[in-house]
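J.: kindly generate the corresponding structure for this input.
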Amino acid sequence: MDYKKILDMMLDENDFTVGGGCASALAGAMACGLMGMVANLSKGKNYGYEDEKYDAIIKELNDMKGKFLEGSVNDNKAYLLIVNAYKLPKLTDEEKQERRKAIQNAGVEAANVPLSNALLNKRTYDIGRDLLEKSNPAAITDLQAGIDLAKVGIDAGRANVLANISLIKDEKVVEDLKKQLKNLD
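T.: The predicted structure follows:
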């Protein structure tokens, strides 16, 4: 994965394929980086966890960081599914039915991707909160920045899910998505 390309894309005000879902994922990746740094700076000292616990936290954060970067790309792809679905022809009844189905499928994907990113941000947020009392106090501002970024990621992901729910006509799918959003509280 070309991370420089992802960042360039995210920062390009003329790229209309990038939105809040991508931002949610990148906020989470940044949060993971900051929290991992804090965990590293807490090793070898008596801040509440053994080094093995910090190492486990760092490993989990690194794994999630990769998932967030992938989630950013997936959010961009989901948006393009919507764009392409709306471009489908709608002259005949059959074309209209295929177009509606494509929009519905794209909407489901465009809601599931930011939901996944938001849930990952929730886990990141929880890790940060756990580290608050068990990490190097000299790095507290970095940890707080990570916690704040994870919260932004949760909120942006939730908003992105809600924005895409309107494309989904299957009430069971909508109900399930709304139920899963409650896991973000």
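
J.: drop to CA atoms for contacts and neighbour counts, all remaining ones
T.: Noted.

J.: in this protein, mark out all the helices, start to finish.
T.: Along the chain, counting by DSSP state H, helices occupy 3-10, 20-42, 51-86, 93-131, 140-165, 171-181.

J.: count of neighbours near the closest residue to residue 166 other than its chain neighbours?
T.: Leaving aside its chain neighbours, residue 166 sits nearest to residue 107 (7.9 Å; criterion: Cα to Cα, 6 or more residues apart in numbering). Using other Cα atoms under 10 Å, residue 107 has 24 neighbouring residues.

J.: one more, please, to line up against the first structure:
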Amino acid sequence: MLVNKTVCGFVEELASNSAAPGGGSTAALAGSLGAALSIMVCNFTEGKPKFSSVQDEITQIKQKGLALKNDLMDYVDGDTNAFDEVMKAYKLPKETDAEKSLRSEKIQEATKQATLLPLKVAESCVEVLKLSLKVLTIGNPNTACDAAVSGVTAYAGFQGAIFNVKINLSSIKDETFLQKVRDKILVLQDEADKSNQLILARAKEVIG
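T.: The predicted structure is shown next:
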């Protein structure tokens, strides 16, 4: 599993001439790092008398952050596995009409799954962005930089995931599926952009 590698091991594999892991797994990793930083801010805020008024909210943010971190770590391997399934589909035999038909069907199925996986990554990154903004606003100000990095890292993960969604769309023939995905992208992009701008503005106020 990719997530069980050392940082050096993952980076070296990423830099190799293998097609996977690639941008999709990297986007998921970025999102998980963003979530981890928000959790870190919570840990430096939780239980501190100075922040007693926000303890309940901080606890809720931490719980949600942990769930998002774990999901995104799963997606690191999930994205690579989805890509591998697409490659397997393309390698299916295509000598007869029946084989060609089955191969085409399997390619479409695998490509849809390889599209939905990074879409899940994008959705999770949007949620991490919301947590980043919250901890940057109510968390321990000594960790403001960590909260800001949480936000920009999650936004990078979001953008990377969306790129990975879009690259697959031209290969999918199901127009209903395509329209649903495109509509979802528009909603997520709007949410992500708004959160990112608020994070940058808040970081400028707090950090300079």
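
J.: what's the TM-score for these two chains?
T.: The TM-score (TM-score structural alignment, normalised by the length of the first structure) is 0.93; 185 aligned residues with a Cα RMSD of 1.8 Å.

J.: find the centremost residue of the second structure, please.
T.: By Cα atoms, centre = their mean, the second structure has its centre lying nearest to residue 121, at 3.3 Å.

J.: most tightly surrounded among the helices of the first structure?
T.: For those, the largest average neighbour count (mean count of other Cα atoms under 10 Å) is found in helix 20-42, namely a mean of 26.

J.: mean deviation, that helix versus the second structure?
T.: Here the mean offset of helix 20-42 of the first structure against the second structure after fitting is 0.9 Å, by mean Cα distance after the TM-score superposition for the first structure.

J.: swap in stretch 146-155 of the first structure?
T.: Aligned to the second structure and superposed, stretch 146-155 of the first structure gives a mean residue distance of 0.5 Å (mean Cα distance after the TM-score superposition for the first structure).

J.: other residues contacting that stretch?
T.: 23-28, 30-35, 117-119, 121-122, 124-125, 128-129, 184 (Cα atoms under 8 Å, 6 or more residues apart in numbering).

J.: trace the residue nearest to residue 166 of the first structure over to the second structure, please.
T.: Aligned counterpart of residue 107 of the first structure in the second structure: residue 111 (TM-score structural alignment).

J.: state the distance from its match to residue 177 of the second structure.
T.: 11 Å (Cα to Cα, to the nearest Å).

J.: repeat that for residue 8 of the second structure.
T.: Distance from residue 8 of the second structure to residue 177 of the second structure, by Cα to Cα: 38 Å.

J.: swap in residue 74 of the second structure?
T.: Distance of residue 74 of the second structure to residue 177 of the second structure, given as Cα to Cα: 24 Å.

J.: repeat that for residue 154 of the second structure.
T.: 26 Å.

J.: over to residue 45 of the second structure?
T.: In terms of Cα to Cα, residue 45 of the second structure sits 43 Å off from residue 177 of the second structure.

J.: cool, residue 6 of the second structure as well?
T.: Residue 6 of the second structure is 37 Å from residue 177 of the second structure, by Cα to Cα.

J.: need the counterpart of the residue nearest to the centre of the second structure in the first structure.
T.: Matched by TM-score structural alignment, residue 121 of the second structure corresponds to residue 117 in the first structure.

J.: for residue 77 of the second structure, same thing?
T.: In the first structure, the residue matched to residue 77 of the second structure (TM-score structural alignment) is residue 73.

J.: so its match sits against residue 22, correct?
T.: Yes: with contacts counted by Cα atoms under 8 Å, residue 73 of the first structure reaches residue 22, the gap being 7.2 Å.

J.: ok, now which ones touch residue 132 of the second structure?
T.: 34, 35, 38, 147, 148, 150, 151, 199.

J.: same check, this time on residue 160 of the first structure
T.: Going by Cα under 8 Å, 6+ apart, residue 160 of the first structure touches 20, 21, 111, 114.

J.: so which pair among these is furthest apart in space?
T.: Taking Cα to Cα, the two most distant members of those are 20 and 111; they sit 11.8 Å apart.

J.: what does residue 164 of the second structure align to in the first structure?
T.: So residue 164 of the second structure corresponds to residue 160, using TM-score structural alignment.

J.: how much space separates residue 26 of the second structure from residue 119 of the second structure?
T.: With Cα to Cα as the criterion, residue 26 of the second structure and residue 119 of the second structure are 14 Å apart.

J.: again, but for residue 188 of the second structure
T.: For residue 188 of the second structure relative to residue 119 of the second structure (Cα to Cα), the value is 9 Å.

J.: counterpart of residue 28 of the second structure over in the first structure?
T.: Match for residue 28 of the second structure (TM-score structural alignment): residue 25.
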